[in-house]
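[1] build me a model:
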Amino acid sequence: MSSPKGTFMIVTKRHSLRIAAVGVISAASVALAGTAATAATPAPHPVSVSAAGPQKAVAAAAKITAKPSVNSVKAWQLFRVTGTTTGLKAGSKVTLQQKQRGHWVALPASTPIARNGSYSLGVKLGLKGKNELRIVQGTTVSPVFTVTVR
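    Have a look, this model is predicted:
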């Protein structure tokens, strides 16, 4: 009869052999199942371009237009900037930016885009002189327009 320590060693060796055998069998069955699944999948038939039907239209490039209601205002006088958008989601916000010292600064003036793609934004400016402005939404930017504040 062997000592308890020897018995433990035998049991451990048998146990690790069982685990290794189960691991090898599992890996082999997964590999075979994957091969069978790809073999069962039929190859796609080649389709000519004319038989494929109309191609999906390329998504329209996002675009914003902007037009101020006036070209000149007194300081802090309310005016409107209106415009339309294409390729932008209704409900997303457009924001007014002003060029200050060579950098575009977002002003606290934004409004959501309507279902038809239009927007209307009330604006008050205090910097006297010629103000360069634009409307942005994400990376989409309108052409620059100017409003003179006197």
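[2] please count neighbours and contacts with C-alpha atoms only from this point.
    Will do.
[3] list the buried residues of whichever strand or helix holds R18.
    Following DSSP states H and E, one finds R18 within helix 4-40. By neighbour count on 16 or more other C-alpha atoms under 10 Å, the buried set for helix 4-40 is empty.
[4] what's the first helix or strand after it?
    Later in the chain than helix 4-40, the nearest helix or strand by DSSP H and E is strand 63-64.
[5] please name the nearest non-neighbouring residue to K89.
    By the measure of C-alpha to C-alpha, 6 or more residues apart in numbering, the closest residue to K89 outside its immediate chain neighbours is I113, 7.5 Å from it.
[6] now the one you found: how far from I25?
    When distance is defined by C-alpha to C-alpha, to the nearest Å, I113 is 60 Å away from I25.
[7] please generate a structure for the following sequence too, so the two can be compared:
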Amino acid sequence: MRNNRRSLLRTTAVSALVGSVLLIPATAALAAGSGPEPQPLPAQQAGVKPAAATLTVKASVSHVRAWQEFRITGKATGLKAGSKVTLQQKQRGAWKALPASTVTNTSGSYGLRVKLGIKGKNELRIASGATVSPVVAVTVN
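    Prediction:
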């Protein structure tokens, strides 16, 4: 039992010693200023806030027959590549998400194939979180 305690005490003492030895040089180097200091990001250096995210949208047609396929394309800036974008349609004065979404590619571009069945002027936009595109209109005959 005594041998187990001595062994445990030695292990604990060695662990504490090793931990302090490893920490002292790193702390001393930082205190002496020999290591590189963290640099602020370029936007922080100039006191500039990052640009707000934006989305563009373009419909391949302005008029279409009911349920005829067309394309919606655009580009996202200020969003990470792979961000999800969803098509929204204005219905009875409120924006409703349609079952049409995709992700942006590495350059921020996206494209969707769309079919609409509501006849008349359809107001559409793209959304990604709180970021929304301008409205584009497609008339369905």
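[8] how far away from the center of its chain is the helix holding R18 of the first structure?
    When distances are taken as C-alpha atoms, centre = their mean, to the nearest Å, helix 4-40 of the first structure is centred 45 Å away from the chain's centroid.
[9] got it, and stretch 123-131 of the first structure?
    34 Å.
[10] now it: which residue numbers in the second structure?
    Per the alignment by TM-score structural alignment, stretch 123-131 of the first structure matches residues 114-122 in the second structure.
[11] one more: stretch 17-37 of the first structure?
    Under TM-score structural alignment, there's no match for stretch 17-37 of the first structure.
[12] same check on stretch 71-86 of the first structure?
    Under TM-score structural alignment, stretch 71-86 of the first structure corresponds to residues 62-77 of the second structure.
[13] picking up where we left off before, trace the residue nearest to K89 of the first structure over to the second structure, please.
    Per TM-score structural alignment, I113 of the first structure is aligned with T104.
[14] check the burial of K49 of the second structure by counting its neighbours.
    Other residues within reach of K49 of the second structure, judged by other C-alpha atoms under 10 Å, total 8.
[15] so what corresponds to it in the first structure?
    In the first structure, K49 of the second structure lands on V58 (TM-score structural alignment).
[16] where's the most centrally placed residue in the second structure relative to T104 of the second structure, distance?
    For the second structure, K80 is the residue whose C-alpha lies nearest the centre (C-alpha atoms, centre = their mean; 4.1 Å). To T104 of the second structure, K80 of the second structure is 8 Å away according to C-alpha to C-alpha.
[17] secondary structure element for the spatially closest residue to L116 of the second structure that is not a sequence neighbour?
    Using C-alpha to C-alpha, 6+ apart and skipping the chain neighbours, the partner closest in space to L116 of the second structure is W67 (5.1 Å). Secondary structure from DSSP H and E places W67 of the second structure outside every helix and strand.
[18] tell me how far W67 of the second structure lies from G117 of the second structure.
    For W67 of the second structure, the distance to G117 of the second structure - C-alpha to C-alpha - is 5 Å.
[19] chain neighbours aside, what residue packs nearest to S109 of the second structure?
    Closest to S109 of the second structure by C-alpha to C-alpha, 6+ apart is K75, at 4.2 Å.
[20] what sits against that neighbour?
    55-57, 104, 108-110 (C-alpha atoms under 8 Å, 6 or more residues apart in numbering).
[21] quick one: the strands in the second structure?
    Taking DSSP state E, the strands of the second structure run over residues 54-55, 58-59, 63-64, 69-77, 84-91, 94-103, 109-115, 120-128, 131-132, 136-140.
[22] perfect, I'm done here.
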